[in-house]
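Colleague: Quick one, what's the 3D model for this:
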Amino acid sequence: MTATTERPAAPACRAWTWRRGRVLAAFAVLTALLLLAHPLVPNQVGNAGSLLETFLPWTGLLVVPLLAVALVRRSALALVSLLLPALVWGGFFGGRLFDKRGHGGDLTVASHNVNDENPDPAGTARALAAAGAQVIALEELKKSEIPKYENALAAAYPYHSVQGTVGVWSTFPLRDTRPVAIMPWTRALQTTVDTPKGPVAVFVAHLPSVRVRLDAGFTAVGRDEAMNLLAGAIAAESAPRTVLVGDFNGTADDRALAPITTRLQNAQDEAGDGFGFTWPAGLPLARIDQVFVSGVRTVAAWTLPATGSDHLPVAATVAF
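Modeller: Have a look, this model is predicted:
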């Protein structure tokens, strides 16, 4: 009689282990470092730092494939390591996920890059008027289409001024309206809105476009130069209350906006709901349309429904 030795049955699946996943853990740490040290990413080569910061909130998605591989490999080490980038991302952006909008306020301002190829200027104007803002700022106005916006807004907004490709419409009187020289042609203006509770300096700007090119990287030199000129005009403004709106072709996380963000508060961060992405309108990936304020308190900030433009409109209510 021959004795046989029974082999133990193979486990149905591999057990969780701390031995596997060292490479995944290293990638998790690098992701966290990328978030923490993004200001150290240089701009000297292709404006890499600004490009990263333009889409900085989306770096959190790097955790998703790492998590999937960690689960497949059943690596406890990798799974625990992924807590690091998750916590860092939460520290940076967690506060933006909550609804911080309040009620009341003294002035509501809306801003919209209407797109010079907008197929329905009048409908876009009516949609903005329906939002109830006392001040509406428009960017990328096409000269031949300006009368359509003027006609649609005339009844509710008796005061208005168009300077180059930007304009402002108001239910309150405007004065001292003039262009702001940020480019060879007019793409910015400043005005004073005389509200019942006092004057407010309002700036409207449309900064130059940016591109991502294989041979040059993130081309934003023109935008950055215009940004500095705009910041200089704001610094020279003596009004106690300032509102700056427009299409900046850059996010508030981008270091290039530092000349603005170090002087004024970002309304979306102060009193928004979520990230408030505005471009492109069909699938918003970045908030490049902004409302910045100084000398007032932001009560609420939000994006408006899509119009015929490739941008979403933005709005904010402030209290004096």
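Colleague: CA atoms for contacts and neighbours, from now on please.
Modeller: Fine.
Colleague: continuing past the host helix or strand of residue 223, what's the next helix or strand?
Modeller: Following DSSP states H and E, one finds residue 223 within helix 221-235. Per DSSP H and E, the first helix or strand lying C-terminal to helix 221-235 is strand 242-247.
Colleague: outside of that next one, which residues touch it?
Modeller: 111-113, 137-139, 200-207, 288-296 (CA atoms under 8 Å, 6 or more residues apart in numbering).
Colleague: one more time with 7 Å, if that's ok
Modeller: Contacts to strand 242-247, defined as CA atoms under 7 Å, 6 or more residues apart in numbering, come from residues 111-113, 139, 200-207, 288-295.
Colleague: In strands only, show me the residues you listed.
Modeller: Per DSSP state E, strands hold the following members of those: 111-113, 139, 200-206, 289-294.
Colleague: Show me the strands in this structure, by range?
Modeller: Under DSSP E, the chain gives strands at 107-113, 135-139, 159-163, 166-170, 174-179, 188-195, 198-206, 211-213, 217-219, 242-247, 265-266, 289-294, 297-303, 314-319.
Colleague: Does anything pack onto the first one? Which helices or strands?
Modeller: Other elements packing on strand 107-113 under the criterion 3 or more CA pairs under 7 Å, 6 or more residues apart in numbering; DSSP states H and E are strand 135-139, strand 242-247, strand 314-319.
Colleague: this one as well, want them side by side:
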Amino acid sequence: MELALLIGVIVIALAFDYTNGFHDAANAIATSVSTRALTPRVALLMAAVMNFIGAHLGESVANTVGKGIIPPPSGQHGLIIVGSALIGAIIWNLITWYFGLPSSSSHALIGGLIGSALASSTTVHWSGVVQKVVIPMVLSPVVGFTLGAIIMIAILWIFRRANPHKASRGFRYAQTVSAAAMALGHGLQDAQKTMGVIFLALVVGGHVSPDSSIPEWVITSSALAISLGTYAGGWRIMRTLGRRIIHLDPPRGFAAESAAATVLYTAAIGFGAPISTTHTITTAIMGVGATRRLSAVRWGIAGNIVVAWVLTIPAAAIVAAISYYVLNFILG
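Modeller: From the prediction side, this is the model:
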């Protein structure tokens, strides 16, 4: 029974990874598609490949998710906790995807872990949540907005005498690189979160020790799941990021992607912090748009997105808690 439950939790984790891919595909390519630097299918294929590569570039974010949010519970009860967390995250992902809101899959997963842990009276490492989740959650959008604005101002100054048509064409080519960098950062961040949850389930099931390295099959399967999800595409959210916040041209698309990718790499490699790719690219787009004029940003749409951000952790936690009570009643 316990082995079957472990396999079920791993399958659910990979399903979450897949939903993460199509939910967050827009993060990597929306700006490139909206500026016509890349066609949608080419952009999705490139993003899927870069997601797969990025997933193999480290384990620090996975370790934070797998060890830093809750202590590994034990046995069948522990697997119910992990499975409930994943269900909460998946349901919130699907709700926000349906309404085209670019919410954070990362924070949905963190909220799911917190909710199922609280429902089961399991300890939550609140210091880890504050240091690795809450502080980066607040800082990364601010840094993304500021860095996006700074890069855009620099581009406007450096190319102030350039021929607009030639400059725009050049930045379309440059966006291929910046979009690839963004997709690599997405894999580096988001695939690792699923790795961390699967590793947590393996520890709970007694198949690996807490101090072990993450098995290669976990890394590869997580990378493959998010890549397939990315290639499936998240068109609803892509329209929101690429068109509804602000009309982007190639220079602004390049600036937003470059700023967001820089923040993602710094957080993952420097701090092991599971930040939201969604928050980062969205605020970078806002920062870039604000250099044109503040009214160029559709702040009403931005406000709806911020509401989704604020709701993500508590909403996913509530769904995870309900899932825990249901699963515990059935299987406990």
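Colleague: And the TM-score between them?
Modeller: Once the chains are overlaid, their TM-score stands at 0.22 when taken by TM-score structural alignment, normalised by the length of structure 1; 134 aligned residues with a CA RMSD of 7.4 Å.
Colleague: who's in contact with residue 285 of structure 2?
Modeller: Applying CA under 7 Å, 6+ apart to residue 285 of structure 2 gives the contacts 148, 256.
Colleague: Against residue 253 of structure 2, how distant is it?
Modeller: 8 Å (CA to CA, to the nearest Å).
Colleague: thinking again about what came up before, export the helices and strands packed on strand 107-113 of structure 1 to CSV and tack on distance to residue 127 of structure 1 and mean neighbour count?
Modeller: Shown next, in CSV, are those (distance: least, CA to CA, whole Å; neighbours: other CA atoms under 10 Å):
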stretch, distance to residue 127 of structure 1, mean neighbour count
strand 135-139, 11, 26
strand 242-247, 18, 25
strand 314-319, 12, 25
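Colleague: Including distance to residue 129 of structure 1, could the ones you listed go into TSV?
Modeller: TSV is the format used below for these (distance: least, CA to CA, whole Å):
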stretch	distance to residue 129 of structure 1
strand 135-139	8
strand 242-247	17
strand 314-319	12
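Colleague: I'd like to know which of these is closest to residue 300 of structure 1.
Modeller: Nearest of those to residue 300 of structure 1, taken as CA to CA: strand 314-319 at 5.2 Å.
Colleague: Which strands or helices does the closest one pack on?
Modeller: Secondary elements touching strand 314-319 of structure 1 (3+ CA pairs under 7 Å, 6+ apart): strand 107-113, strand 297-303.
Colleague: what's the closest of those to residue 50 of structure 1?
Modeller: Of all those, it is strand 107-113 that lies closest to residue 50 of structure 1, at 22.0 Å by CA to CA.
Colleague: need the helices for structure 2, in chain order.
Modeller: Here structure 2 has its helices, by DSSP state H, at 2-34, 40-54, 60-67, 75-98, 105-119, 126-129, 135-158, 164-186, 192-204, 216-232, 235-239, 250-265, 277-290, 299-331.
Colleague: What helices and strands are in contact with the fifth one?
Modeller: Applying 3+ CA pairs under 7 Å, 6+ apart, one finds that helix 105-119 of structure 2 makes contact with helix 75-98, helix 299-331.
Colleague: next one: the last one
Modeller: With contacts taken as 3+ CA pairs under 7 Å, 6+ apart, helix 299-331 of structure 2 sits against helix 75-98, helix 105-119.
Colleague: Let me know which of those helices is tucked in deepest.
Modeller: Highest mean neighbour count among these (mean count of other CA atoms under 10 Å): helix 105-119, with a mean of 27.
Colleague: what about it, distance to the chain center?
Modeller: How far helix 105-119 of structure 2 lies from its chain's middle: 14 Å, per CA atoms, centre = their mean, to the nearest Å.
Colleague: Around residue 54 of structure 1, how many other residues sit close by?
Modeller: 22 (other CA atoms under 10 Å).
Colleague: coming back round to it: now do the helix holding residue 223 of structure 1 and strand 242-247, the angle between them.
Modeller: Orientation check (axes from the mean of the first three to the mean of the last three CA atoms, to 10 degrees): helix 221-235 of structure 1 against strand 242-247 gives 160 degrees.
Colleague: before we move on, the earlier item: among the helices and strands packed on strand 107-113 of structure 1, which comes closest to residue 80 of structure 1?
Modeller: strand 314-319 (39.3 Å).
Colleague: sorry, back to before: and the helices and strands packed on helix 299-331 of structure 2 as a markdown table, adding distance to residue 22 of structure 2?
Modeller: Output for those, formatted as a markdown table (distance: least, CA to CA, whole Å):
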| stretch | distance to residue 22 of structure 2 |
| --- | --- |
| helix 75-98 | 9 |
| helix 105-119 | 11 |
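Colleague: Appreciated, that's everything.
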